[in-house]
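Peer 1: Next comes the sequence, and after it the predicted model I'd like to discuss.
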Amino acid sequence: MQKPIVDQTADSRQILFDADVRIARDHVVLSLWRNSDAFCVLERRLVRSDDVVLTQILSLEDGDALTEFAAADPYGDHLRAQYQSIDRERREQIRPQADRKVRNSQVDPVEEIGLIDACSNEGELMALAGRVVTQLGGRSYIYHWLRVNEKTGGVDEQRCLIGCHPAWLHKYINRLWYRLDPFLEYAKRNAAPTVGSRIDLGSDDYWLMNDAVGYGFRSSLVCPAHSRSNAWVGVLQVSNEQPQSTG
């Protein structure tokens, strides 16, 4: 059972669609649910043949996000019918702008951060995080929630909140970069926030870091967030496209 990022005891989600599709030795679970703010959130859970579980959470408040996410999915051809059903359901849930909750984009980010504990689901948390990151100079963010194997140090389970280009996490997962991500390795061993330029990179990290730049991850702030259990590690990565000297 996955450990929740936020307290779900007062969860305000409404499940709209759910499908489990086996593809060769893997299987993908796609779920669509509606947030209390009236926009939809997509959850894609990949259970690999090696039993590693990789989950992506994507807000569909922006209608283009689903199109980009589905187009980049390595299993997109197998999941075409499911994505079409999700898109139809999403469109049916769209409400007139006047009926939606509108927040002042200039709200004090410190005040916004103080609202995190009140979030009842990940959709609410992502909406809040997007506002805070933007106001503080960030362009993209990812929150990784990892269950680390105590014997091997590898990732047994990963849950990601996607606050970046919808295609990036597909590429990241498909190329198994979660096995050697230097930012995740830093977070496993440290508790203090740091900037990405201070994390030592190995020769195997070149393609990961080079490709990340193409998706807006040029300058990064890496913030470990450890739970009481050593098996779980949280990592917030906030980035922008500016050079590291100024970003």
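Peer 2: Arrived safely, thanks for sending. Numbering: from 1, shown residues only.
Peer 1: Going by C-alpha atoms from here, please, whenever you check contacts or count neighbours.
Peer 2: Noted.
Peer 1: SS state for the nearest residue to L30 once chain neighbours are set aside?
Peer 2: Excluding the flanking residues, the one nearest L30 by Cα to Cα, 6 or more residues apart in numbering is R44, at 4.7 Å. Of the three states, R44 takes strand under DSSP: H, G, I helix; E, B strand; the rest coil.
Peer 1: take the one below as the second:
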Amino acid sequence: MTDAAALTPELQAKIERLDALLDTIGQRHEAVKFASSLAAEDMLLTHAILSRGVKIGIFSLNTGRLHAETLGMIERVRERYGYDIEQFHPQAAAVDEYVAQHGLNAFYESIDLRKRCCEIRKVEPLNRALADVGAWVTGQRREQSVTRAELHEEEHDGARNIAKYNPLADWTEADVWAYLKAFDVPVNPLHARGYPSIGCEPCTRAVRPGEDSRAGRWWWESRDTKECGLHITTIPVTVIGENASA
């Protein structure tokens, strides 16, 4: 059931812009993929893409350490939209080597070991997922953390030499949840248990009152190190709709 009439005019305008952005992205590039964490922002984009038939493929990184609730969202997307989200897994040999050398949960011991785990379970699979596309889409928002405060709607991913788009860059958390409610989008049940940002199970906890939305990610680290390596090699470019080049 959809209740789009309950949306404010401001959010209606954001939705219209989002739809136009996604259409432009799908038309501009021969092949585009959306990297979904299966959390709230990414379910919003999943709905925006699949409900309108936008030419953007959707995949998820199955790290081998995800919550059962997160994995369950893959089936919920299949049931709701008739779409099978492509899954990319880490290389088993690399995982086995890391565990043998450092231990299963060595990421708690140092930032270097945590980043190495993320490299194996997330970054390398992401590189494979994006090897055949000219652009990718994320659900990142500026409001999420200090590491994303300067996020741009359109960027160049220098590591992979492809375009990168963050269509929800200026959306607030309230915007996201208003959209999800209005369009009756399925959401990860962990959100209702205090998880605004969801990653691997051992690296994610519920947040406390007053904490920012990513405080539960790698909570043992300082705020300025809380990225896994997926989003640190980008250069801002002209925003679509403002004389952006094709």
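Peer 2: Good, I have the coordinates. Quantities reported herein were computed from a predicted structural model and do not represent experimental measurements.
Peer 1: Could you get me the TM-score between them?
Peer 2: For this chain pair, the superposition-based TM-score is 0.29 by TM-score structural alignment, normalised by the length of structure 2; 126 aligned residues with a Cα RMSD of 6.2 Å.
Peer 1: can you give me the helices in structure 1?
Peer 2: For structure 1, the helices defined by DSSP state H cover 63-72, 80-93, 109-113, 122-135, 168-174, 182-189, 206-214.
Peer 1: To D20 of structure 1, which of these lies closest?
Peer 2: Shortest distance between D20 of structure 1 and those, using Cα to Cα, is found for helix 80-93: 9.5 Å.
Peer 1: Hmm, H27 and the residue nearest to L30 of structure 1 touching each other?
Peer 2: No: look at R44 of structure 1 against H27 with Cα atoms under 8 Å: they stay out of range, at 10.4 Å.
Peer 1: neighbour count winner among these two?
Peer 2: Set R44 of structure 1 next to H27 and count neighbours by other Cα atoms under 10 Å: R44 wins out with 20 against 17.
Peer 1: For that one, list the residues it contacts.
Peer 2: R44 of structure 1 sits next to V28, V29, L30, S31, T55, Q56, I57 when contact means Cα atoms under 8 Å, 6 or more residues apart in numbering.
Peer 1: and if you look at W177 of structure 2?
Peer 2: With Cα under 8 Å, 6+ apart, W177 of structure 2 has these contacts: A40.
Peer 1: Just say helix, strand or coil for it.
Peer 2: helix.
Peer 1: In ChimeraX, how would I select the buried members of the contacts of R44 of structure 1?
Peer 2: Per 16 or more other Cα atoms under 10 Å, the buried members of the contacts of R44 of structure 1 correspond to this ChimeraX selection:
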select :28,30,31,55,56,57
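Peer 1: hang on, the earlier thing: mind putting the helices of structure 1 in TSV, mean neighbour count and distance to Y141 of structure 1 included?
Peer 2: TSV is the format used below for the helices of structure 1 (neighbours: other Cα atoms under 10 Å; distance: least, Cα to Cα, whole Å):
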stretch	mean neighbour count	distance to Y141 of structure 1
helix 63-72	17	15
helix 80-93	16	24
helix 109-113	13	15
helix 122-135	20	7
helix 168-174	17	11
helix 182-189	19	13
helix 206-214	14	12
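Peer 1: returning to what we had before: inside strands: which ones of the contacts of R44 of structure 1?
Peer 2: Counted as lying in strands by DSSP state E, out of the contacts of R44 of structure 1, are V28, V29, L30, S31, T55, Q56, I57.
Peer 1: you'd agree the fourth one is up against L46?
Peer 2: It stands for S31 of structure 1. No: checked against Cα under 8 Å, the pair S31 of structure 1 and L46 is beyond contact range at 11.7 Å.
Peer 1: follow-up on the earlier one: out of the helices of structure 1, which gets nearest to V155 of structure 1?
Peer 2: Distance to V155 of structure 1, taken as Cα to Cα, is lowest for helix 182-189 among the helices of structure 1, at 9.7 Å.
Peer 1: and the closest one with helix 206-214, angle?
Peer 2: Between helix 182-189 of structure 1 and helix 206-214, the angle comes out at 110 degrees (axes from the mean of the first three to the mean of the last three Cα atoms, to 10 degrees).
Peer 1: May I ask which two of the contacts of R44 of structure 1 are separated the most?
Peer 2: V28 and I57 (13.4 Å).
Peer 1: Columns distance to E89 of structure 1 on top of the ones in strands among the contacts of R44 of structure 1, output as TSV?
Peer 2: TSV is the format used below for these (distance: Cα to Cα, whole Å):
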residue	distance to E89 of structure 1
V28	19
V29	16
L30	13
S31	11
T55	21
Q56	19
I57	17
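Peer 1: could you point out which element follows the longest helix along structure 2?
Peer 2: Criterion DSSP H: the longest helix present in structure 2 is helix 9-28. Counting by DSSP states H and E, the next helix or strand C-terminal to helix 9-28 of structure 2 is strand 32-35.
Peer 1: so what does that next one touch, helix or strand wise?
Peer 2: strand 57-61, strand 135-137 (3 or more Cα pairs under 8 Å, 6 or more residues apart in numbering; DSSP states H and E).
Peer 1: Which one of these lies nearest to R78 of structure 2?
Peer 2: Set against R78 of structure 2 and scored by Cα to Cα, these come closest in strand 57-61, at 11.9 Å.
Peer 1: For the helix or strand that that closest one is followed by, which residues meet the burial criterion?
Peer 2: As assigned by DSSP H and E, the chain's next helix or strand after strand 57-61 of structure 2 is helix 68-81. In terms of neighbour count (16+ other Cα under 10 Å), helix 68-81 of structure 2 has its buried residues at T70, L71, M73, I74, R76, V77.
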